[in-house]
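> Need a 3D model of the following:
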Amino acid sequence: MRDPDEQQHLIEQATQWLVLLRSGQAEARDHLAFQAWRRADPRHEQLCQRLENTLGVFQVPRSQGVDGRVVQRALAAPSGRRRFLQRALLGAGVVVGAGLVGNPMSGLHLGADLSTSTGERQTLNLPDGSQLVLNAQSQADVRFDSQQRVLAWRGGEGLLTVVDESRPFLVRIEGSTVSARSARLLVAERAGQCRVCALAGVLEISSQGGDRVQLRKGHAVNFDRVSIASVELLRPGEGAWVDGLLEVRDSPLSEVVDALRPYRRGVLRLDPAVAGLRVSGLFRLDQSELVFEALARTLPIRVSRHGEYWLSIGAV
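Okay, the predicted model is just below:
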């Protein structure tokens, strides 16, 4: 993806946080999640600092000559949100969509080597002939040399087919390393929680703390920066997103909602009171509105929409 597209994607993420934090409905957990997002990537922090300097820590002061109600309307309007933020960044000397040249953020690369935006899936060929399928809102950096091949995972989901056993192929993810030679694997990281599935070949997973796990075909494991869970069998339907599908069998509603988040812009709020409801079915990721309509017909939930960019799911 080109740099301007990457910059727009990052601005869109920041906009979603602005909409939520200025909505009056943000809870303590939302503020904690926002802080976690800021810490997750130096670029997030630097962009937020620029926005804070121009928008007043996400609160526009009247001394800047901008009424807060005007800002709220701009953020709520799909056609005006991005232009509003772009003008704010321009006021700070940040040229959005022009390569960030000649401004205080000129050393900031807003995009990963490989990435997808909201609702986008891509199949990419790597320099060594391996193939990577990226799910929506996923990012990775490629670091290949004559000694080894490294894929630095920055978030989201991917299906990786590794070819050529002459050099190790390493996936760096949340402080852990997944080693493969000739293999096919699913990689996922969302909010610091990781999962790796072996579809073919044998994988070696090592953590920062020195733990090691061997993963054979048909098995998967969850882990984070602190620990590696027990190896388990693959779940039915894992990797169905490659074909644009979501297959769940007696899974919590929260899992369905989390799978749909990368396919929707704006705020998607799930009431914890209904997050544990069990769901089974086969859904199309690209038709999330139809999915929510189907869920509302079969589960004791209410789906409420507040404008184009806010959807809430709660109890009836």
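
> hey, let's count contacts and neighbours off CA atoms from now on
OK.

> my guess is Ser280 contacts Arg249, does it?
Yes - look at Ser280 against Arg249 with Cα atoms under 8 Å: they come within range, at 4.3 Å.

> At which residues are the strands of the stretch 51-200 of the chain located?
114-115, 122-125, 131-134, 139-144, 149-162, 169-173, 176-180, 183-190, 193-200 (DSSP state E, counting those that start in this stretch).

> same check, this time on the stretch 201-316 of the chain
Counting by DSSP E, counting those that start in this stretch, the strands of the stretch 201-316 of the chain are 203-206, 212-215, 219-223, 232-233, 245-252, 267-270, 278-284, 301-305, 310-315.

> which one of the ones you listed lies closest to Ala36?
Among these, strand 267-270 comes nearest to Ala36, with 16.5 Å by Cα to Cα.

> buried residues in that closest one?
For strand 267-270, a neighbour-count test (16 or more other Cα atoms under 10 Å) marks 267-268, 270 as buried.

> compare with the first, here's sequence two:
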Amino acid sequence: MRVMPPPNEQALNAAVDWLVHREASEPSAADREAFQHWLDQDASHRGAWERVNSALAAPLQTIRTLQPRTEGQPVNAALQTLFKTRRRRVLRGALGVAGVTAASAFVAHRWTPLGQVMADLRTGTGERRAFTLADGTTVLLDARSSVNVRYVADVPSLQHKAGALIATRAFTGPAPLSIHTRHGQAQMDAGRLMSRVHADRTDLVALEGLLHFQPLGLAQSRLRTGEGASFSGGTLERLQGNVVGRAAWQQGMLAVDDWPLGDVVNAIQAYYPGFIRVAPSVSGLRVFGIFQLDVQLLLETLAQTLPVQIRRLGPLVSIDAKPPR
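This next block holds a predicted model:
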């Protein structure tokens, strides 16, 4: 029997980081190759990986079943607390069941979602933040958003991973600014655009100037100022209604024009550190209005204007149909 050397603290830290990365998003071919290279690099690495997996496998599986993946990630709050707590226990060698349970991890949270830990640009819960890139392009991120930045001949290419961004380019550079999501890509010479990544689609709005975009598997299309589109692999729909209003979050507002309640909750979830559940029976209710991005106030308004009841259990909020009198 081959005996592996005991993993050192550096190897254990690296193993936890690899697990965070693999849980945060679907690993690419390059990610898988780099991980395999790390495993094969030293026997202590494989020992560290097996120890970390053994310590976290059961609670991770429990957390994954608590909620379907949203925005391409598991229940962020639970995973964040789990990794934070269990990292300390792994490094101390305390790998037993004792410690934070999956249930307590679910109701706890940190302010930066798991999938954004290694992003170049990122925001936490309730945070909006502006960044200026090396070429002068500005990128405003909505809450719980993340972007990786790559440069090709000094021109930035934005890998938009989660949440929403508004990119502003006040000049025409040597090449267009490009934005890539898992559903397609867009290019802009100069102007302003908004991109929002959902679990099943990307929404794109031309706030100023001409925008070219290409969904995966489809031909290139374009948007003029004030136009928007929603696309995923092989599908494309033009956004209707107040399209520019979808960028109202930059002023701390939420402009809702005949949205289903489920979409409204998805929009405010990034501003709430707990978890908001919407019952399927009411998720399709239509909502109109302009609201401040104050989650407590917005929930109260929804309860007053829709046939729903809102129940709270600590950081958990449940929106259900109002019972008949």
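
> before we move on, the earlier item: to Ser115 of the first structure, which of the strands of the stretch 201-316 of the first structure lies closest?
strand 245-252 (19.8 Å).

> can you tell me what part of the second structure the closest one aligns to?
Aligned by TM-score structural alignment, strand 245-252 of the first structure falls on residues 253-260 of the second structure.

> buried stuff in the matching stretch?
Of the residues in stretch 253-260 of the second structure, those buried (16+ other Cα under 10 Å) are 253-257, 260.

> Looking at the buried residues of strand 267-270 of the first structure, spot the one nearest Ala180 of the first structure.
Leu268 (36.0 Å).

> The closest one pairs with which position in the second structure?
Under TM-score structural alignment, Leu268 of the first structure pairs with Ile276 in the second structure.

> what sits against the residue lying closest to its match once chain neighbours are set aside?
The shortest distance from Ile276 of the second structure to any non-neighbouring residue, by Cα to Cα, 6 or more residues apart in numbering, is to Val317 (4.7 Å). Going by Cα atoms under 8 Å, 6 or more residues apart in numbering, Val317 of the second structure touches 274-277, 310-311.

> so who does Ser230 of the first structure touch?
Ser230 of the first structure touches 221-222, counting by Cα under 8 Å, 6+ apart.

> nearest residue to Leu302 of the second structure other than its sequence neighbours?
Leaving aside its sequence neighbours, Leu302 of the second structure sits nearest to Val308 (Cα to Cα, 6+ apart; 7.6 Å).

> What distance do you get for that neighbour to Gly284 of the second structure?
12 Å (Cα to Cα, to the nearest Å).

> give the contact list for Gly289 of the second structure.
255-257.

> is it possible to export the residues you listed to CSV including distance to Val295 of the second structure?
Shown next, in CSV, are these (distance: Cα to Cα, whole Å):
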residue, distance to Val295 of the second structure
Ala255, 14
Val256, 14
Asp257, 18
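
> To Thr116 of the first structure, which of the strands of the stretch 201-316 of the first structure lies closest?
That would be, of the strands of the stretch 201-316 of the first structure and by Cα to Cα, strand 245-252, which comes in at 17.1 Å.

> And the closest one against the second structure, how far off on average?
Following superposition, strand 245-252 of the first structure is found to deviate from the second structure by 1.7 Å on average (mean Cα distance after the TM-score superposition for the first structure).

> Check the offset of that strand from the chain's centre.
19 Å (Cα atoms, centre = their mean, to the nearest Å).

> Could you tell me which residues within stretch 122-130 of the first structure count as buried?
Buried residues in stretch 122-130 of the first structure (16+ other Cα under 10 Å): 122, 126, 130.

> Going by length in residues, pull out the top helix of the first structure.
helix 3-21 (DSSP state H).

> Tell me the helix or strand right after that one.
Moving toward the C-terminus from helix 3-21 of the first structure, the next helix or strand (DSSP states H and E) is helix 28-40.

> Compute the inter-axis angle for that next one and helix 3-21.
160 degrees (axes from the mean of the first three to the mean of the last three Cα atoms, to 10 degrees).

> Residues in contact with helix 28-40 of the first structure: which ones?
So helix 28-40 of the first structure is contacted by 17, 21, 44-45, 48 (Cα under 8 Å, 6+ apart).

> could the strands of the stretch 51-200 of the first structure go into CSV alongside distance to Arg39 of the first structure?
Putting the strands of the stretch 51-200 of the first structure into CSV (distance: least, Cα to Cα, whole Å) gives the following:
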stretch, distance to Arg39 of the first structure
strand 114-115, 19
strand 122-125, 27
strand 131-134, 23
strand 139-144, 16
strand 149-162, 13
strand 169-173, 16
strand 176-180, 18
strand 183-190, 14
strand 193-200, 15
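
> Indicate which one of the ones you listed is closest to Asp5 of the first structure.
Per Cα to Cα, nearest to Asp5 of the first structure of the strands of the stretch 51-200 of the first structure: strand 114-115, 9.9 Å.

> Give the aligned range of the closest one in the second structure.
The counterpart of strand 114-115 of the first structure in the second structure, counting by TM-score structural alignment, spans residues 121-122.

> Quick one: residues in contact with the matching stretch.
Outside stretch 121-122 of the second structure, the residues touching it (Cα under 8 Å, 6+ apart) are 116, 131, 141, 144-149.

> still on that earlier bit, ok, the match of Leu268 of the first structure touching Leu313?
No - counting by Cα under 8 Å, Ile276 of the second structure does not reach Leu313; the two are 10.6 Å apart.

> circling back to that earlier point, can you redo the strands of the stretch 201-316 of the first structure as a markdown table with distance to Gly56 of the first structure?
Shown next, in a markdown table, are the strands of the stretch 201-316 of the first structure (distance: least, Cα to Cα, whole Å):
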| stretch | distance to Gly56 of the first structure |
| --- | --- |
| strand 203-206 | 43 |
| strand 212-215 | 47 |
| strand 219-223 | 38 |
| strand 232-233 | 48 |
| strand 245-252 | 39 |
| strand 267-270 | 22 |
| strand 278-284 | 40 |
| strand 301-305 | 29 |
| strand 310-315 | 24 |
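
> Nearest to Ala191 of the first structure among those strands would be which one?
Comparing the strands of the stretch 201-316 of the first structure by Cα to Cα, strand 219-223 comes nearest, at 11.8 Å.

> and that closest one, how far from the second structure on average?
Averaged out, strand 219-223 of the first structure is 0.6 Å away (mean Cα distance after the TM-score superposition for the first structure).
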